[in-house]
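Asker: what follows is a predicted protein model with its sequence.
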Amino acid sequence: MLTEELIAEPHLNVRGKLIRRQDADYEQARKVHNGMIDKYPDMIVQCVDVADVIAAVNFARENDVLVAVRSGGHSGGGFGMCDKGLVIDLSHMKGVHVDPVERTALVDAGCTLGDVDHATHAFGLALPSGIVSTTGVGGITLGGGLGHLTRHCGLSIDNMLEADVVLPDGSFVKASATQNQDLFWGLRGGGGNFGVVTSFLFRLHPVSMVVGGPMLWPMSEARTVMQWYRTFIQKAPSISMGSLRFCRCRPDRRFPSICGGKRCAE
């Protein structure tokens, strides 16, 4: 566990930034997307490379320290943050390398979906994943990766070709269909408890114009809409994708992500 002496002198050799509770940027560093999550780690390591991740994992193991791993900080349950313990923050590991010939992208685990879209869009390619640009690639991929392109191109994990992983013993391995197959199988939807993924190799897909957006009905029409959609989607082309969301909101509030900024009473 992290004692006061260990926090004061952690002997943790990293190139990135080590942030503790008394530091001026601690409050900003511990914030996550879900404002209901309010956790206070003792230390946050903002890693800048794989060597930093290895050092942080070894430090946590040798000192029996609770660890949370953060990519974009979008986890609804706040799993990228912890009380006490150590947060391994990957958000400064931002590289994206696109191979337009092979239609692949090597993506560091701290990238957001917006980072990936920016890099792949220049080549007319896209990674099937979520719909919110600030979501971290690491978290959404290890959880499956559902989005607008899923029905036609599959989940993010269906398009994950390789992953570089720092295991709990501090070793660095590659997981793929031909290397460490059991680990590769576990990473593809099993969450983030097998190690710290530092980068992903993804298959990309040609994408040009995408048309999408919300269509709104009153709650009283839910059964009719769902029955219609069940029939429609069975014969719809694979490029068609939809999802259903049920919302109750105050008539004096605006929810731009749901209804384009219109008041619900309208």
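Answerer: Nice, I can see it.
Asker: could you use CA atoms for every contact and neighbour count after this?
Answerer: Fine.
Asker: distance of residue 185 from residue 160?
Answerer: 11 Å (CA to CA, to the nearest Å).
Asker: who has more neighbours out of the two?
Answerer: Between residue 185 and residue 160, residue 160 has the larger neighbour count (other CA atoms under 10 Å), namely 23 against 14.
Asker: put this beside the first:
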Amino acid sequence: MSPFSKAHTRLAALRADLTGDAFRPEDPGYDSARKVFNSLVDRHPAVIAQCETKADVVHCVRFARDLDLHIAVRAGGHSVAGMSLNDNGLVIDLRRMHTVTVHPGSRTVRVEGGALMSHLDHATRPHGLATTGARDPTTGVAGFVLGGGTGWLDRAFGLAVDNLLGVELVTSDGSRVRATDHENTELFWALHGGGGNFGVATALTLRLHPLPEFSIALLTYRPEAGPDVVRTYREIMEAAPPEAGGGIIREQLVDALLTYTGPERDLRELAQPLRALPHVAEILTALPHPELQRVLDSPPGLRNHWSAESLTGLPDEAVDVFCELGNAMPVPTATRHLLFPQGGAIDSGPDRYPVPFRDARWTVHPFGMWEDPADDERCVQWVEDVRAAFRPWSSGAVCLNLIGDEGVDRVVAGLGAANIRRLAAVKAVHDPDNVFRFNHNIPPL
């Protein structure tokens, strides 16, 4: 049988086996299926399989292995580097698998591999429960958690990966495995930061925390007030309890956001130094936690280039650099310049996992977003300028969720040089042929 005939026969068999759909480039719906969050990415897979069940995922992995096709996994969210697509390979698209099941008695939740943060928040909110989620409701839960996971609640509840209790995985030979603290324990360790390197995560089980009250203070200032605002915010956060979080968000104006996993009256006192500075707008209110996600809700279809640096501290010189680079942001674009505090439950969380950015004090996150291709060069350059300017205060680590494809050295920075050999050994057991390579890749040992 010719290679073409074999591929045609196997594709027909895959389509017959799938509960979901499979698209080839000539099929109606293919172009829609291959669109991703970042419009800088323009790739053309040979097949896009929209899975609805674990069995669908197994069929897809075996189909790709039989035809020696590369596999990319689309778990629902951003993947700013476009790692959820490939050229001339198979994309396993999990977005139809987005069921979220809350177990209030055990304070746990099972989240299917294609669920977004909005699905998770919608399911947990009625129970007065929450876990650390991303800062944008359109982020995919699986990629976010398995990459470490830093969000609005991390100072109170720890990194997302600290709340990971189990992963259901389809490995490179089509086997179904489960990883927990008691089953496939070495794989479970590797999944705490190692992302999609070890298989297709069809479901995750996460720990939930009581969140009966949640409050925010959002104050807006003119750009010239930036240095005073950031210094004041720094002083507040360096003395704040773990219940407090938030960040500085620089767009055309300067926003100082304080979040609090508690009542508004407690937040009001914490925010007083910021309220004492001249500002142009103020919101201080109790708020359902999922509503906060709208603050950084990022529209799809823009051109994106992001990066980040984990910082050992935020001295006055670094504050000045942050504000100067905020003034230099490319305009008019949707670009944002972000600064988040760490500490709290992030720092006190378990140190055994491959998430070396845990002990940083702050994270700076240049977030380039624009529409016009003519702005590509200046927007990308601005992000790179921010990274370069903050290197004097860099811890050397980085949260891989916050960056694109920045090369092998940055993967090592995101996982820790001391962890790489152990991770590569796990990779060699569960994906010896590096089938799952469209990610922040860990080559097998």
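Answerer: Looks like it arrived, so ask away. These numbers were taken from a predicted model, which means no experiment stands behind them.
Asker: TM-score for these two?
Answerer: Once the chains are laid over each other, their TM-score by TM-score structural alignment, normalised by the length of structure 1 reads 0.87; 255 aligned residues with a CA RMSD of 2.4 Å.
Asker: count the neighbours of residue 224 of structure 1 for me.
Answerer: For residue 224 of structure 1, the neighbour count with other CA under 10 Å is 9.
Asker: please apply the same query to residue 167 of structure 1.
Answerer: 17.
Asker: which position in structure 2 aligns with it?
Answerer: Alignment note (TM-score structural alignment): residue 167 of structure 1 maps to residue 171 of structure 2.
Asker: shouldn't its match be in contact with residue 202?
Answerer: No: using CA atoms under 8 Å, residue 171 of structure 2 is not in contact with residue 202; the gap is 10.5 Å.
Asker: coming back round to it: name the nearest residue to the match of residue 167 of structure 1, sequence neighbours excluded.
Answerer: residue 199 (4.3 Å; CA to CA, 6 or more residues apart in numbering).
Asker: tell me the residue in structure 1 aligned with that neighbour.
Answerer: Aligned partner of residue 199 of structure 2 by TM-score structural alignment: residue 195.
Asker: ok, that match touching residue 165?
Answerer: Yes: taking CA under 8 Å as the definition, residue 195 of structure 1 is a contact partner of residue 165 at 6.1 Å.
Asker: those two: who's more crowded?
Answerer: residue 165 (25 against 21).
Asker: residue contacts, that one?
Answerer: Taking CA atoms under 8 Å, 6 or more residues apart in numbering, we find residue 165 of structure 1 in contact with 172-175, 195-199.
Asker: the match of residue 167 of structure 1: what's it in contact with?
Answerer: Going by CA under 8 Å, 6+ apart, residue 171 of structure 2 touches 177, 198-200, 430-431.
Asker: so which of those residues persist in structure 1?
Answerer: Mapping the contacts of residue 171 of structure 2 onto structure 1 (both residues aligned by TM-score structural alignment, their matches' CA atoms under 8 Å) leaves 177, 198-200 still in contact.
Asker: and those, which of them are buried?
Answerer: 198-200 (16 or more other CA atoms under 10 Å).
Asker: can you show me the strands along structure 1?
Answerer: Using DSSP state E, the strands of structure 1 run over 17-20, 43-46, 67-70, 86-89, 96-99, 104-108, 125-126, 160-166, 172-176, 196-203, 205-206.
Asker: reformat these as TSV; add distance to residue 258 of structure 1.
Answerer: Below are these laid out as TSV (distance: least, CA to CA, whole Å):
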stretch	distance to residue 258 of structure 1
strand 17-20	36
strand 43-46	33
strand 67-70	27
strand 86-89	30
strand 96-99	30
strand 104-108	29
strand 125-126	24
strand 160-166	30
strand 172-176	38
strand 196-203	30
strand 205-206	27
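Asker: of those strands, which stretch is the most buried?
Answerer: strand 86-89 (a mean of 27; mean count of other CA atoms under 10 Å).
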